[in-house]
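Sequence first, then the predicted structure, then my questions.
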Amino acid sequence: MADIKKIATRVSYGNTLVELAQQGADNLVVFDADLAAATKTEIFRKEYPDRHFDCGIAEQNMVGVAAGMATMGYVPFVSSFAMFVAGRGFEQIRNSIGYPHLNVKIAATHAGLSVGEDGASHQCCEDIALMRSIPGMVVLSPADDVEARAAVIAAYNYQGPVYLRFSRLATPVFHDPETYEFQIGKGEKLTDGYDIAVISTGLMTNEALRAAVLAKRQGMNVRVINMPTIKPIDEEIILTAARECGRIITVEEHSIIGGLGEAVCSVVSEKLPVPVRRIGVMDQFGHSGPANEVLRDYGLTADNIVNVIRDIVRPDAKA
């Protein structure tokens, strides 16, 4: 069997910026905060150096400059680690981009625990909550290379502020680029099943797919729903899952506070109450270590997901 291709979505981001420029996006400009090698905007800088601006370690200033460029008809992509651009730059994003509803795209790489060895100071598990709270902000969290490329293109074409969440860790590519279609605000049913629905986002979608395979071997049929748009959330696919499956698990590489899980809970609690179990970071900071080991320590693996599935679907069964 051929090896599964793995690509970090931050690399997808850098490559797609170049593709957009090559295809005629003459108004696209890119800003970075002294991290172009890590965010992969260096790919764009190499091809279009006159449209790439390094603002240094000054994220708030970078956001303000990008807002000004947007008022002049440009489409700025501002880039840094999630901790720095969403965390440090929150006030400027809210007041200079969100409030005037400017056409700026915030590209946050190195999100979640999978930053690994960089530790808690860099492991941003609060960014989705922060960006969801800004009125009019679209929040995207793609799961693989194909979806990330499509999300960047969709963000460019969308008129208004967009937050894009990318990972440092290389993840398996499971979408077919020939058939995949991305639409802001739409989820995607990857597997069918009626015992329980698992709704996931970002790199956790691959773990959810693996968990569904493990669960099927144990006689449990799991519906896996990939949710690349956290805001606006796809209420229709959530409510259909609630109606047909009766139970939902959410999985995210983010705090359970303010993220995908709470977005799903808001929908079902108001419109079709069913039990929801959230898998994510449980109101705690991360710690340093190899990315896959850190994810395991916080229960963000297929093995833990299938354990939770079994606890809910077969509460009387022994592991």
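Okay, I see it.

contacts, neighbours, all on C-alpha from now
Will do.

From residue 250, how far off is residue 149?
Residue 149 sits 24 Å away from residue 250 when distances are taken as C-alpha to C-alpha, to the nearest Å.

okay, those two: which has more neighbours?
Between residue 149 and residue 250, residue 250 has the larger neighbour count (other C-alpha atoms under 10 Å), namely 28 against 24.

Name the SS class of the more buried one, please.
Residue 250 falls in the strand class when you classify it by DSSP: H, G, I helix; E, B strand; the rest coil.

And it, how close does it get to residue 169?
Taken as C-alpha to C-alpha, the span from residue 250 to residue 169 is 21 Å.

and what of residue 138?
In terms of C-alpha to C-alpha, residue 138 sits 23 Å off from residue 169.

One more: residue 222?
26 Å.

Show me which of these two is the more surrounded one.
Set residue 222 next to residue 169 and count neighbours by other C-alpha under 10 Å: residue 222 wins out with 26 against 21.

check contacts around the residue nearest to the more buried one when sequence neighbours are not counted.
Nearest residue to residue 222, sequence neighbours excluded (C-alpha to C-alpha, 6 or more residues apart in numbering): residue 193, at 4.6 Å. Residue 193 is in contact with 221, 222, 223, 224, 245, counting by C-alpha atoms under 8 Å, 6 or more residues apart in numbering.

A further structure is provided below for comparison with the first:
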Amino acid sequence: MKATREAYGEALLELGRINNQVVALDADLSKSTKTSLFAKEFPERFFNVGIAEQNLIGIAAGLSLAGFVPYASTFAIFATGRAWEQIRNTVAYPSLNVKICASHAGITVGEDGASHQSIEDIALMSVIPNMTVLVPADPIETKSMVNWAFKHKGPVYIRLGRMGVPDVLPKDYSFDTKPYVIKKGKKIVIFATGIMLWKCLEAIELLKGYNIEPTLVNVSCIKPFPEDLIVKIAKEHDIVFTAEEHNVINGLGSMVASTLSRNYPMKISFIGINDRFGTSGKPNDLLSYYGLDPNSIKERLLSWGV
């Protein structure tokens, strides 16, 4: 079990060892975001801007114009909320080569509560032109994604979590922007993103004996959204579910619904946070409270009478 933020820190360090263009920035949270690993080995390429997220983005933009590839990190709630205008106008508008890797996203931040639980960040980043929005499912995908982002020219937002997760993707998995079918089933397809891929896998195990065998698809690229492949996979099934640790408004579910409504209208159900703020609690307790735990997912699938 390893958090995606930890895998990010390890991948950033490895990337820094092979390319001196890589620089890292943080807003006084490097121990939590794990950029501290990079800072320890490459202090001359690490910049702690203090608790000044708008400045974090501005400095990252300047470094990109100087030929560096900046990875800017802080908590997701601060990166996408406090520095939204700077991301929009300073990074995305001129399409600068800045990578924003924001940790502690979603309700699984836990006891920090609603003020720190970012359930809007996918929506806030996806609405910005030129921005690529990525959500890794596990440590394997995180490391591959960090390297992919380095090769991609332009702004990238990577959503990272605090909670430890197991490796659910194959060890030889290599990230690209296409949906990845992790389990092939019939009738039902679940499009999941982030930590919910793991929770949906556990829910599918609980469905054994109910004669329900869903297809499970990892959708880790939210923008640009892979519309053609989403439609192709949906056409092979009768019912679509989406699963995300994010507000169901303008997250993965909204992207899938918009795509299908324009191309192949069909039944769809959202598993996510239903337009509510987070609250304080243990991560697994919060997943249960918001209906994102494996048993709740199982019951949602059974409630459709399939």
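Arrived safely, thanks for sending. Given the structure is predicted, the values throughout are model-derived calculations rather than measurements.

Please work out the TM-score for the two chains.
The TM-score (TM-score structural alignment, normalised by the length of the second structure) is 0.98; 306 aligned residues with a C-alpha RMSD of 0.9 Å.

So the residue lying farthest from the centre of the second structure: helix, strand or coil?
Going by C-alpha atoms, centre = their mean, the residue of the second structure most distant from its centre is residue 209, 31.9 Å out. Secondary structure of residue 209 of the second structure, reduced to three states by three-state DSSP: coil.

Please identify the residue in the first structure that aligns with it.
If you follow residue 209 of the second structure across to the first structure using TM-score structural alignment, you land on residue 217.

Could you measure from that match over to residue 308 of the first structure?
For residue 217 of the first structure, the distance to residue 308 of the first structure equals 15 Å [C-alpha to C-alpha].

now residue 143 of the first structure
Distance, residue 143 of the first structure to residue 308 of the first structure, using C-alpha to C-alpha: 21 Å.

Kindly report the same for residue 99 of the first structure.
Look at residue 99 of the first structure and residue 308 of the first structure: by C-alpha to C-alpha, they are 40 Å apart.

and if you look at residue 77 of the first structure?
Distance from residue 77 of the first structure to residue 308 of the first structure, counting by C-alpha to C-alpha: 38 Å.

So residue 91 of the second structure is in contact with residue 100, correct?
No: using C-alpha atoms under 8 Å, residue 91 of the second structure makes no contact with residue 100, being 10.0 Å away.

tell me the SS of residue 46 of the first structure?
Judged by three-state DSSP, the three-state class of residue 46 of the first structure is helix.

What's the separation between the residue in the second structure that it lines up against and residue 287 of the second structure?
Aligned counterpart of residue 46 of the first structure in the second structure: residue 40 (TM-score structural alignment). Going from residue 40 of the second structure to residue 287 of the second structure by C-alpha to C-alpha gives 35 Å.

Pick out whichever of the two has more residues nearby.
residue 287 (22 against 11).

What lines up with that one in the first structure?
Aligned by TM-score structural alignment, residue 287 of the second structure pairs with residue 295 of the first structure.

Can you check my assumption that its match lies in a helix?
Yes: judged by three-state DSSP, residue 295 of the first structure forms part of a helix.

Enumerate every residue touching it.
Residue 295 of the first structure neighbours (C-alpha under 8 Å, 6+ apart): 113, 114, 301.

Please tell me how far the equivalent of residue 234 of the second structure over in the first structure sits from residue 260 of the first structure.
Counting by TM-score structural alignment, residue 234 of the second structure lines up with residue 242 in the first structure. According to C-alpha to C-alpha, residue 242 of the first structure stands 15 Å off from residue 260 of the first structure.
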